[in-house]
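Peer 1: Predicted model follows, preceded by the sequence.
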Amino acid sequence: MSTTVEKIKNIEDEMAKTQKNKATSFHLGQLKAKLAKLKRELLAGPTGSGGGSGGAGFDVARTGVASVGFIGFPSVGKSTLLNKLTGTHSEAADYEFTTLTTVPGVIMYKGAKIQMLDLPGIIEGAKDGKGRGKQVIAVARTCNLIFIVLDVNKPLAHKRIIEKELEGFGIRINKAPPNIVFKKKEKGGVNITNTVPLTHLDNDEIRAVMGEYRITSADIAFRCDATVDDLIDILEAPSRRYIPVVYVLNKIDSISIEELDILSRIPNAVPISSENNWNLDELLEVMWQKLNLVRVYTKPKGRLPDYEQPVVLRSSGCTVEDFCNQIHKSLVEDFKVAVVYGQSVKHQPQQVGLSHVLMDEDVITILKR
């Protein structure tokens, strides 16, 4: 009997040989849906855990308001970078596979405690279970941001391979979830609506995917020009993670200015030399922007604001209610009004309610009933 890996390879081979046109769209849609299900089965493993467990030596106690995972091939300088940024001792050397477990470190940046995780080097085929790839990427799936650390002497080849491994593990890089609303029903068939023209997807592909997932009745509303992969991602939603990525181009001390100028054009890339401490400040600033954290300073009534220890909220769009819940849930129960200074209000200060959306570096006083 064929293994799951063999079944995946057979489907990928068949897809590669099949030319996409109107006559083959149903068949290709069916193949892509089968492939997604097989990959989920492979990543879940024998325990059906969905790839969520890192395994011995990989799980670490989480701390801080956000986590950043370092992923890359062996010997690209991840451990040296962790040491320079956090002061954590992660063994670094010029030979492969120095780091064999997840090594955590913590950095305080702009008042926020951020955990950094140096993950073992991955190899091509990680998503298929080679090396310790599944454990490495399983930990990466839990991170708020990923640094893909690349050696500038061979960046593009490694970049493509790592992206393929992450995508194969259900991680979507620098993407937002597709704007598709899917609702399963008891009866009534499959009802498809779209608010924009669908140029990459036709009804045959949609029918094929629905059939493969044995969905006979559902409402599907496309609010973006979706592909068949986008549709499958919505159906596979629990196993998909949308994570921002920064490409860290390390060892720039080993290349010329002209070569560096070309590599710097890679989107979401930051060139550094971890060995020489070059450009680490810019890397941290880009990290801050990607994490999208919001600092809120507290001002007790009748006293000056506390600018030393902000309350850090995990993402923009956080409300006064989110702020109250992060301090103590009783604040919401006794809440009367909040007095806010900062970018989020028109008047300085301004009284607002629980639904008011806070912005970075707002100052807030909570008044109780």
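Peer 2: Right, received. Where do you want to start?
Peer 1: switch to C-alpha atoms for all contacts and neighbour counts from now on
Peer 2: Fine.
Peer 1: just checking, residue 321 touches residue 334?
Peer 2: No. Counting by C-alpha atoms under 8 Å, residue 321 does not reach residue 334; the two are 11.6 Å apart.
Peer 1: More neighbours: the two, which one.
Peer 2: Relative neighbour count places residue 321 above the other of residue 321 and residue 334, with 19 against 12, counting by other C-alpha atoms under 10 Å.
Peer 1: and the more buried one, that's in a helix?
Peer 2: Yes. With DSSP: H, G, I helix; E, B strand; the rest coil as the criterion, residue 321 is part of a helix.
Peer 1: Quick check, residue 316 in contact with residue 359.
Peer 2: Yes. Residue 316 is in contact with residue 359 according to C-alpha under 8 Å; the separation is 6.9 Å.
Peer 1: what packs against the helix or strand harbouring residue 242?
Peer 2: Taking DSSP states H and E as the criterion, residue 242 maps to strand 241-243. In this structure, strand 241-243 packs against strand 171-173, with contacts taken as 3 or more C-alpha pairs under 8 Å, 6 or more residues apart in numbering; DSSP states H and E.
Peer 1: Which elements pack onto the strand it packs on?
Peer 2: Contacts of strand 171-173 with other secondary structure elements, assessed using 3+ C-alpha pairs under 8 Å, 6+ apart, are made with helix 155-168, strand 241-243.
Peer 1: ok, and here's another one to check against it:
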Amino acid sequence: MTVEERIKELEEKLAKTPKNKGTETDLAKIKTQISLLKSQSELRKTKKSGISAYGYSLRKKGDATCVLIGTPSVGKSTLLNKLTNAHSATADYEFTTLFAIQGMLTYEGAKIQIIDLPGILEGAASGTGRGKEVLAAARNADLMLIVSDIKRPQLKDIISGELKKAGIFLNMTAPKISLKKTIKNGIVVKSTVKQRLTRNTIAEILRMHKLVNAEIILFDTVDVDDINNAIIGNKVYAGAIYVYNKIDTISKEEVSEIKKASLQKAQDKKNYAFISAKTNKNLDELKALIFSKLNLMAIYTKKTNKAPDMEAPLILKKGATIRDACFKIHKDFVDKTAFAKVWGSSRYDGQKLSMKYKLHHKDIIELCF
């Protein structure tokens, strides 16, 4: 029996096993066996081909990387060109046996790489239409733009489903888990919150990964897959924007109906964009949403008694400090800078603030040595 056949057999067994407290440990063992076998399968493919199924690497450029992913003929290429203003700036490059097209979006001073991945079909996670390679490449992106034709809104759920099967979880935060091997005391399970899984079940999962002495601390409520991922690392958590394109092809009333239906079941309505790449409708709003979802901010610098440089801001992640800004300029500035004067989020213009101060979008800073 091949590994793939064994995985299929276990998945069928999992589907048939009743789900209750009495079967919790059995279900956990089956799920862990599946995770281990999938990891084993990927390792075998790596040794055979020299390339991991999770190892297709996009050549990331700029301050962040977004991928356009969807089925064929949803307008991804047009959207790429409109977002990047870049028929001439886009370029074909090969990764594995596929081709992707890239361009650069400049927004608020940030350079955001946009990559149009080849279209995928339902069943992509299982290999349909070279889908595994495309999904593997998507794992490396900072943000996913799930592009659908508004006349086929069901495509959004199909693509999201394929991404989930490939271990890519959209608009979710990875649970905080601390895991370390120890010399003795066996498996020690600690939790700061109430868990659905029993300590015995959690310990059994770790033993199946051949961990004999280890301490695991759970800071969030977790499931079996979360624990397996903490050990194997086969899940990716990424932000996503659901883009419904071609709104110019139907009436305003139809757009309104589809928008209402889509947003009614949405957990976060801010993750949706309804656009026409062809007519540029709502593209400015989409650009702003991309910048926001990437958690970027622009910080401007100035020299003493000089006007600030408003043309070339530092691009940092939200929550970054003055220390982070110094490091972005040059690592030597971290030790040389005593404090910074800040304009914008400070209580008053030019306030002297420490290296730990958290900056805000469009702040102006003057480093003082």
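Peer 2: Received the coordinates, thanks. Quantities reported herein were computed from a predicted structural model and do not represent experimental measurements.
Peer 1: what's the TM-score here?
Peer 2: Comparing the chains after superposition, counting by TM-score structural alignment, normalised by the length of structure 1, produces a TM-score of 0.88; 350 aligned residues with a C-alpha RMSD of 2.2 Å.
Peer 1: rewinding a little: want to try JSON lines for the helices and strands packed on strand 171-173 of structure 1, with mean neighbour count as columns?
Peer 2: Conversion of these to JSON lines gives the following (neighbours: other C-alpha atoms under 10 Å):
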{"stretch": "helix 155-168", "mean neighbour count": "17"}
{"stretch": "strand 241-243", "mean neighbour count": "20"}
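Peer 1: Could you dump these into TSV with distance to residue 132 of structure 1 added?
Peer 2: As requested, those are arranged in TSV below (distance: least, C-alpha to C-alpha, whole Å):
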stretch	distance to residue 132 of structure 1
helix 155-168	12
strand 241-243	20
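Peer 1: Identify whichever of those lies nearest to residue 295 of structure 1.
Peer 2: When these are ranked by proximity to residue 295 of structure 1, the top entry is strand 241-243, at 21.1 Å, counting by C-alpha to C-alpha.
Peer 1: and the helix or strand just after that closest one, which stretch of structure 2?
Peer 2: On the C-terminal side of strand 241-243 of structure 1, the closest following helix or strand by DSSP H and E is strand 245-250. On the basis of TM-score structural alignment, strand 245-250 of structure 1 is assigned to residues 240-245 in structure 2.
Peer 1: what does the matching stretch contact?
Peer 2: Counting by C-alpha atoms under 8 Å, 6 or more residues apart in numbering, the neighbours of stretch 240-245 of structure 2 from elsewhere in the structure are 74-75, 143-150, 153, 156, 170-171, 271-277, 290, 293.
Peer 1: ok so, going back, give the residues shared as contacts by residue 316 and residue 359 of structure 1.
Peer 2: Any residue near both residue 316 of structure 1 and residue 359 by C-alpha under 8 Å, 6+ apart counts here, and that gives residue 294.
Peer 1: More neighbours: these two, which one.
Peer 2: Neighbours around residue 316 of structure 1 and residue 359, counted as other C-alpha under 10 Å, are more numerous at residue 359. The numbers are 21 against 15.
Peer 1: separation between the more buried one and residue 296 of structure 1?
Peer 2: Taking C-alpha to C-alpha, to the nearest Å as the criterion, residue 359 of structure 1 is separated from residue 296 of structure 1 by 8 Å.
Peer 1: Report all helices and strands that the strand or helix carrying residue 44 of structure 2 contacts.
Peer 2: Here residue 44 of structure 2 is covered by helix 24-49, with elements defined by DSSP H and E. The elements that helix 24-49 of structure 2 packs onto, with contact taken as 3+ C-alpha pairs under 8 Å, 6+ apart, are helix 3-16, helix 199-208, helix 224-232.
Peer 1: between those helices, which one is nearest to residue 315 of structure 2?
Peer 2: Go through the helices and strands packed on helix 24-49 of structure 2 one by one with C-alpha to C-alpha and the one that ends up closest to residue 315 of structure 2 is helix 224-232, at 30.5 Å.
Peer 1: who touches that closest one?
Peer 2: Contacts of helix 224-232 of structure 2 from elsewhere in the structure, counted by C-alpha under 8 Å, 6+ apart, are 28, 31, 32, 35, 39, 175, 177, 179, 202, 205, 209, 235.
Peer 1: Also stretch 276-283 of structure 1?
Peer 2: 84, 85, 248, 270, 271, 272, 273, 274.
Peer 1: run the last query once more with 6 Å
Peer 2: Defining contact as C-alpha atoms under 6 Å, 6 or more residues apart in numbering, one finds that stretch 276-283 of structure 1 is touched by residue 272.
Peer 1: In structure 2, point out the residues matching it.
Peer 2: So stretch 276-283 of structure 1 is aligned with residues 279-286, judged by TM-score structural alignment.
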